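A.B. asks: Have a look; sequence and predicted model below, questions after that.
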Amino acid sequence: MGKKSMKKIKGADGDKNISGGISETLKPQKHSNHQEASTPRTSFLREQVDPETAKYFSEIANVIEGTEVDLEERSSICGNALEETRGKEVELATDYIISHTLQTLLQGCALDQLCTFLQNSSKDFPRISMDKSGSHVAETALRSLAAHLQESDTQALVEATLNDICQAIVANPVEVMTNCHGSHVLRSLLCLCKGMPFDSSDFHSKKPSAALAQRLNFKSSRSDGSGSQGLQLGFPDMLKFLVLEILKAARKDIEMLQVDQYGSLTALKLLVGYDQELLHAIPVILGCNGVDASEGNLIDNNVVKRLRSLMKEAAFSHLMEVILEVAPEPLYNEIITKTFRNSLLEMSSHYCGNFVVQALISHARSEDHVELIWKELGTKFKDLFGMGKSGVVASLIAASHRLHSHEHMFCQALISAVCMENEPPRCIVPRILFLDNYFYCKDKSNWDWPSGARMHVIGTLILQSVFRLPSEFIHAFISSMTSLEEDHLLDTSKDSGGSRVIEAFLNSNASGKQKRKLVVKLKGHFGELSMLLAGSFTVKKCFDVSSVALREVIVSEMYAKRPDQWKSRQTSRESAYNDFISTFGSKETTSSKYDASFTENRPKSQQEKLKDMRKEIDTHLTSSCSPFLAHKPFKMSGQKRHSDGTERGAGKFTKHTMEDDTGKSKQKSHRKRKHDG
């Protein structure tokens, strides 16, 4: 275990021209196995680690796990131990026990030692990446490289190391892309080249709740440039080289990769901002060979039929969603006109295809796109609700708001879908709140508010989107909202989605009189609601839009529900004042009117009490003592409300939760991807 002399690092002593820039190193090299890309290997035999080496790394593990080792000594031990891996990188990295030790060494060593290890094992990097244990070693090494990039004068050495790894990957990329372990390592490598955090949701698959929030304009998307935020130092030329070389090598296997769950083709999301590369890559991924981009012809008409069929497959539907998100406008125009025109309703009715349609709508770029979609789906809202495809309708409402196009038409179509001719508008909001419950009801004419039932997730989101539209388009929705019966309004306030509908209404362009009409119906319940996670936000919003008299009612009900908080508040105020006086005041100030105001105990008249309450409202009700007034929820069961409209611990927006129990039973025989909401 004695220290050994460090060997010179490959690439740092003149063996590799680092200073020559990427143009010197990023050139595809000839590989004898390049033609074997269409027959990827899926496994290999692990070589046994000899007993002496295994014992050595066991002793190293015991040493570096000790707390008495200081940082400098630890780095030296890690470097010396990595020297012992030379020529044995594959066996050690793929050993279940030693791989854990190796990860610790790679995290604790210096940059030159890390790069030496990676350069020595670069030819075997794909093999290591495709192993269950080795993939963790590979990802740890890449993360360590990313961490060292924050240091000065490291870019050249890291670039030379990455070049060796990239050259090994592009020799046979399909093998790595279709491997469940290798695909994750490849994603990390691409993130490192992009300069993007490895765990960034801008690249990795988003949680359904985050994707839904973006789709419905509750969270920013790629189109506004947010995808470039948080970027670190990267290697853009190497990124483009790697992606385009992968596509070149994988072209013959593209039909297999389109439907492979590990295909990694969603890596093209990292090319956002490189429109020329996207214009080249996307047609290849779609299977369009020989198109003439110079003539504006990017989508081959011969593949349109196959693409429509592919969009009903799980893996490709996810891939197509990414393509629609990142496609430059000329390419999006061709996709929507050639591939989706005259097939939107058919695609929307499919349990996979409807998610692609939602993505298409969400990333519409112009009023012309909305017009095309309106012609095919504008009169089909009722059919879409009946099929359980409310997510398509929600995306349409959100897109019309984002592009300020066809807003009035979509509102009228929504009303027509849930309200029969000559029915009063008061039925609109209840039926949207319980979408599936209403549409699966056999006798719709006798449908009534289902007390105690959970409100429909997408239905509540649709109403939130509606109340963001200009008031002249939503008179019927405002009327329906203010017509809710008191007990129904209370049910809505207690529901996690329903409470957000009330907040959206109170934030809308409805008149103050209309908003206060709704608030008055909650009198007598503010204390109860303020104790609930969902209701506390509703109380806060009600307070904001209320008159002084209504605010007094809200406050009195809250403190009547929680008298101990009121007493604690007064004690806290007096204590804080006395501390201030003792630190900054004088004997004279201790007898001031402020001191008297806190210590006086004589009975007060009703007028004085009212005056004190008003003063309390004006000066202190926004303090942190009152969670609902401080824009904070009460902490119950570890729950937290997020900016995208989700609650941790209160259930997640998933494709599974976007459907009614009846809708679930209809789709049990389908594949893993769940029904739309």
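C.D. replies: Perfect, I can see it now. Numbering: from 1, shown residues only.
A.B. asks: use CA for all of it now, contacts and neighbours both
C.D. replies: Noted.
A.B. asks: Could you report the separation of residue 350 from residue 258?
C.D. replies: According to CA to CA, to the nearest Å, residue 350 stands 19 Å off from residue 258.
A.B. asks: Next one for the comparison:
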Amino acid sequence: MGEDNQSYKHGRNKKGMGRKAKKESFGFDGDNSNKYVSGAGIDGTMKGRKSWQHHNASEPQTSVVRKQVDPELVKYFSEIANLFESNEVELEERSVLCRSALEETRGKEFELATDYIISHTLQMLLEGCDVDHLCGFLRGCAEVFPAIAMDRSGSHVAESALKSLAMHLQDEQAYSVVEETLTMICKVIVDNPVDLMCNCYGSHVLRSLLCVCKGVPLDSSGFHRAKPSIILAERLNLNAPRSDRNDTPYSHPAFPDLLKSLISEMLRCSKNDIKMLQTDQYSSLVLQTALKLLVGHDQELLKIIPTLLGCSKENVGEGNLIEMTVVGDVLELTKETAFSHLMEVILEVAPESLYNEMFTKVFKNALFKLSTHHCANFVIQALISHARNQDQMVLIWEELGAKFRELFEMGRAGVIAALIAANQRLHTHERKCCQALSAAVCSTNESARCIVPRILFLESYFSCGGDRSNWNWPNGVKMHVIGSLILQAVFRFQSEHIQPFITSITSMEADHVFETAKDAGGARVIEAFLSSNASGKQKHRLVVKLRGHFGELSMHSSGSFTVEKCFTAGSLSLREAIASELSAVQIELSKTKQGFLLRKLDIDGFSARPDQWKLRQSSKQSTYKEFYATFGSSETNSSKKDTFLADSSKPASNSNNIKTMREEIDHCLGSAAPVYEPVRLKAPLRTRRAAK
């Protein structure tokens, strides 16, 4: 679902390469990992790749040779470290020490930065010095910056320097000197970027450099790493896609021209090694970051993406960006782990014209075959999730619409989840989606009540041998994550499309409903159903099955939200029962982070004055209904006329307005206000809501 930068940390920890020194190697270079000999790679291993230093094939291969640090200098930096660790140095004195110590590094930056012990001290110096000495250090080591970045200790020094640069950019006067410094480093990097991109440590430093040039935080989750949970949320319409966002968290001034120049030059100088970059896990991460940072720069993306796909010719106009000669290679590459991650990002950020061409030339008529592959299926999920129009969804449905059961049996539920979400987003095949999903888990001669349980336990159901009609609810088995997400998406459809699913979830046995509510994914399914536009009576049928368990559920981090949804969807008598059960565990609940329920449901008010509490709830119910009678659609009115107002999930803008309205009504009808009759909405509130 996208790879994060944990591989960087994992690479350090996997073989005892963490920052903490081993007891037996306290001395200088105890594990020999920082020693270099001529002809050896920067990371101490013999490699067939070029040295980081640019050379022609006819030139002898050169390499950085690491010299021994002078013992007097080792002693000097040891004393500096002791002073810093003692915490007895004043701020002003600390600044002077940083300046003096950095002046001692001139001409010896590489040796000091790659020393396992001294590198720690050097990090502290770079974080505490002024911008002039910081940039002076970086300019002094610019020629060997790639070598420092590819060293296990040096990479941390490089990271600290870049982070400190970003901090200094808060001062506008530092902009020019930082730009000059970054330009020097970039010129060295583009001379031969391949080794740096393909190195575990170097790739991470390079991504940080790209983020500094963009002006975003170095730890920005949107650019520095791609968490599977974030990508999955976007594919299922739980979050807006990153490419559609305009609220990028800029933390400091950017260098847009330098960013574009760095990326384009890196690729230009790497054209001969593009096949290696496509399949290397670390270069893939660098390229993913670069593509995300270029969102909005369509002309740059139109040049870069064809190059990453292996095209050798210059772009010749819309419709001719992708050469047919690379189509077969691209299809095979989607089965490679590193390239599949890269391809997901390409599909996310590609300008519409390029996406349309990739869809038609590369993926059309190959969707099902790729969906069955353990890597390529994620690419198909991305392709579906970023479909641009209904015509594309028609073609996707033709290839995959009849394959739900087969995809489930092969463990490719993510493809189905992406297909359901995309159809929902583009309002196509909504009824057919629900029909195909129910048919995949329930045959025509079986009762619809089995649908939801089987989707909740997808893996258990499809892995059971023999006659699946004999499958029963498993005990002690965690509910399927994708299955629960699929059901959450289903309950965002209009009620006329999902009647079998409504029948199934409301027909579940009480103990199964309780187990579902205790499961993190299952609880979200119940909440999605209670937020759907199913009728109040149907929701009530489910909520009553949890009576007697609300106190226990409220103590669960996920179950507390389910209790709140049940309270919102229940009748007045059911709300009273929920409040009674919560008051019984009020002391224990108040000591947990779920204690917000006590305030939200006014359990104190219920315990102190139950009659007034019921009057307030009744008043809120009347107010909500009045609001819906005035501003709600006829469809919404009919579906919720016998329940408290639940947050509608469709459309999203209405959901936000409704949530705001609920909060305002709750504030107006707070627990401190005595209520003797239903409160009517005043004209100003109506006017404000109508204006919105």
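C.D. replies: Perfect, thanks for sending it. Note that this is a predicted model, so its numbers are computed, not measured.
A.B. asks: And the TM-score between them?
C.D. replies: Here the TM-score for the pair of chains, by TM-score structural alignment, normalised by the length of structure 1, is 0.78; 552 aligned residues with a CA RMSD of 2.6 Å.
A.B. asks: related to what we said a few turns ago, who has more neighbours, residue 350 and residue 258 of structure 1?
C.D. replies: residue 258 (22 against 18; other CA atoms under 10 Å).
A.B. asks: Check which helix or strand whatever residue of structure 2 lines up with that one maps to.
C.D. replies: The pairwise alignment with structure 2 assigns residue 258 of structure 1 to residue 278, based on TM-score structural alignment. Element membership for residue 278 of structure 2 (DSSP states H and E) is helix 274-279.
A.B. asks: What are the buried residues along that helix?
C.D. replies: For helix 274-279 of structure 2, burial by neighbour count (16 or more other CA atoms under 10 Å) applies to 274, 277-279.
A.B. asks: Average offset of it relative to structure 1?
C.D. replies: Compared with structure 1 after the fit, helix 274-279 of structure 2 shows a mean deviation of 0.6 Å (mean CA distance after the TM-score superposition for structure 1).
A.B. asks: Which elements pack onto the helix or strand following that helix?
C.D. replies: Counting by DSSP H and E, the element after helix 274-279 of structure 2 in chain order, helix or strand, is helix 281-293. Packing contacts for helix 281-293 of structure 2, counted by 3 or more CA pairs under 8 Å, 6 or more residues apart in numbering; DSSP states H and E, involve helix 194-197, helix 200-214, helix 274-279, helix 337-349.
A.B. asks: hmm, 10 Å instead?
C.D. replies: Counting contacts by 3 or more CA pairs under 10 Å, 6 or more residues apart in numbering; DSSP states H and E, helix 281-293 of structure 2 packs against helix 6-13, helix 194-197, helix 200-214, helix 256-269, helix 274-279, helix 298-308, helix 337-349.
A.B. asks: angle of it against helix 298-308?
C.D. replies: 160 degrees (axes from the mean of the first three to the mean of the last three CA atoms, to 10 degrees).
A.B. asks: Would you mark the buried spots in helix 281-293 of structure 2?
C.D. replies: Using 16+ other CA under 10 Å as the test for burial, helix 281-293 of structure 2 gives 281-293.
A.B. asks: quick one: what helix or strand has the counterpart of residue 491 of structure 1 in structure 2 in it?
C.D. replies: For residue 491 of structure 1, the aligned position in structure 2 is residue 515, judged by TM-score structural alignment. Using DSSP H and E, residue 515 of structure 2 maps to helix 510-518.
A.B. asks: That helix vs structure 1, mean deviation?
C.D. replies: Mean for helix 510-518 of structure 2 is 1.5 Å (mean CA distance after the TM-score superposition for structure 1).
A.B. asks: I would like the residues contacting that helix, please.
C.D. replies: 453, 456, 473-476, 478-479, 484, 505-508, 522-527, 542-550, 552-554, 556-563 (CA atoms under 10 Å, 6 or more residues apart in numbering).
A.B. asks: Residue 398 of structure 1 -> structure 2?
C.D. replies: Match for residue 398 of structure 1 (TM-score structural alignment): residue 421.
A.B. asks: Thought residue 382 was touching its match, still the case?
C.D. replies: No: assessed by CA atoms under 10 Å, residue 421 of structure 2 is found out of contact with residue 382, at 11.6 Å.
A.B. asks: Which neighbours do the two have in common?
C.D. replies: Taking CA under 10 Å, 6+ apart as the criterion, residue 421 of structure 2 and residue 382 both touch 234-235, 415.
A.B. asks: mind listing which of these are in helices?
C.D. replies: 234-235, 415 (DSSP state H).
A.B. asks: Which residues are in contact with residue 223 of structure 2?
C.D. replies: Residue 223 of structure 2 makes contact with 4, 207-208, 210-211, 214, 216-217, 242, 248, 288-293, according to CA under 10 Å, 6+ apart.
A.B. asks: surely residue 115 of structure 2 meets residue 73?
C.D. replies: No: taking CA under 10 Å as the definition, residue 115 of structure 2 is not a contact partner of residue 73, at 11.8 Å.
A.B. asks: Buried ones among the contacts of helix 510-518 of structure 2?
C.D. replies: Listed as buried from these are 453, 456, 478-479, 484, 505-508, 522-527, 542-543, 545-546, 549-550, 552-554, 556, 558-563; burial here means 16+ other CA under 10 Å.
A.B. asks: Please say which of residue 115 and residue 73 of structure 2 ends up with more neighbours.
C.D. replies: Higher neighbour count among residue 115 of structure 2 and residue 73: residue 115, with 24 against 15, using other CA under 10 Å.
A.B. asks: Now do the more buried one against residue 271 of structure 2, distance only.
C.D. replies: Distance, residue 115 of structure 2 to residue 271 of structure 2, using CA to CA: 34 Å.
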